[in-house]
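> okay, predicted coordinates and the sequence, questions at the end:
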Amino acid sequence: MIKTLLFFFILSTGLLFSQKSNTLLSFSFEEAYKLQEKEKKPLVVFFHTKWCKYCFAMKKSTFMDKKVIDLLNQNFYFITFDAESTDTLKIKDKTFKNKSGIHEIVEILASRDNTISYPTTVILSANNTIDEQIDSFISATEIHEILTTYITKSHSN
């Protein structure tokens, strides 16, 4: 009986740890900037809406991939943000709000030629400059390649 209980305890502990490592850590803008004060890492920001089917597909496929999750958790601070959010953000003494249905932070980080597409994934350097802006669906394989190349380039500089 004790051996059986011990076996189930070890099995359940292993399952808990494996589930935890398969979880993508996601932060708010405020949390990510605070974390950057302690450890400088680039940010990956995923802008989406509730009605966007490609955004939903990325959430369910791209950001559920174990290799992508490991890469993001180890090398970046990941932020997922609803572009139509009505939340007020306070980042480094600046306030950002929703203006006419689209959040100001989205207009600043995700617009290209005064147009915003969903989904948009943005990579911000550890110094918070826009390094990459991808305004389309990205598969797990594609984002893994983009992030791996980004890490390699940033380590060589």
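Received it, and whenever you're ready, just let me know what you need.
> only C-alpha atoms from now on, for both contacts and neighbour counts.
Fine.
> quick one: the helices in this protein?
Secondary structure of the chain, counting by DSSP state H: helices at 2-21, 29-38, 53-60, 66-75, 104-110, 140-156.
> in the third one, what counts as buried?
It refers to helix 53-60. Y54, C55, F56, M58 (16 or more other Cα atoms under 10 Å).
> again, but for the second one
When burial is assessed from 16+ other Cα under 10 Å, helix 29-38 yields the following buried residues: F29, A32, Y33, Q36.
> included below, for side-by-side comparison, is a second structure:
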Amino acid sequence: MRIRVFALSAVIFLATSAFIINDDKKEIKWLSIEEAYKLNQKEPRKIFIDVYTDWCGWCKKMDRDTFSDPEVAKFVNENFYAVKMDAEDQDKIILAQDTTTQQMLARSMGVSGYPTIVYMKEDFKTIHVVPGYQKADAFLKNLESVLEWE
């Protein structure tokens, strides 16, 4: 009887562990810009920033169709720090002892429409700014090409 209970417990544990591990790959791990900055100090990676607004319909479509794609999520989580940045947010943030806002950062990156994806190097210098909605396959191609930038 003990062996059956142990075996059943082991099967349940493994099944739930696999679900948790796989679930982690199905969704992008979104960070704030401050979190990405701190993580990047310890483990440098390229960064992509989804610059959006709450009222933007295409931003919501990109969340629903592109960012929820399992292949996109897996690739992003393995290779990038992913940041969500509200282009209208005026709350103060501190990056490398500089005080700014998400709104000011978006403007300084040249963002003028939504959604816009900003790709950045590990040193937080902008690589490329891509305005507009992107389907999952096109977005994946952009992500792959950004990894090749030095």
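Now that the structure is in, tell me what you want to look at. If you're wondering where the values come from, they're calculated on a predicted model, not measured in any experiment.
> okay, the helices of structure 1 in JSON lines with distance to S85 of structure 1 next?
Below are the helices of structure 1 laid out as JSON lines (distance: least, Cα to Cα, whole Å):
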{"stretch": "helix 2-21", "distance to S85 of structure 1": "28"}
{"stretch": "helix 29-38", "distance to S85 of structure 1": "13"}
{"stretch": "helix 53-60", "distance to S85 of structure 1": "15"}
{"stretch": "helix 66-75", "distance to S85 of structure 1": "23"}
{"stretch": "helix 104-110", "distance to S85 of structure 1": "10"}
{"stretch": "helix 140-156", "distance to S85 of structure 1": "25"}
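> that older thread, which of the buried residues of helix 53-60 of structure 1 sits closest to K90 of structure 1?
Each of these was checked against K90 of structure 1 using Cα to Cα; the closest is C55, at 25.1 Å.
> so which of the helices of structure 1 is the most packed in?
Relative to the other members of those, helix 104-110 carries the highest mean neighbour count by mean count of other Cα atoms under 10 Å, namely a mean of 19.
> tell me the one of the buried residues of helix 29-38 of structure 1 nearest V68 of structure 1?
For those, the closest approach to V68 of structure 1 (Cα to Cα) belongs to A32, at 18.5 Å.
> what's the closest non-adjacent residue to L24 of structure 1?
Counting by Cα to Cα, 6 or more residues apart in numbering, L24 of structure 1 lies nearest to I69, which is 5.2 Å off, once chain neighbours are set aside.
> ok, now V118 of structure 2?
Closest residue in space to V118 of structure 2, ignoring its immediate chain neighbours: V129 at 4.6 Å, by Cα to Cα, 6+ apart.
> coming back round to it: to L89 of structure 1, which of the helices of structure 1 lies closest?
Distances from L89 of structure 1 to each of the helices of structure 1 were compared by Cα to Cα, and the smallest falls on helix 29-38, at 7.4 Å.
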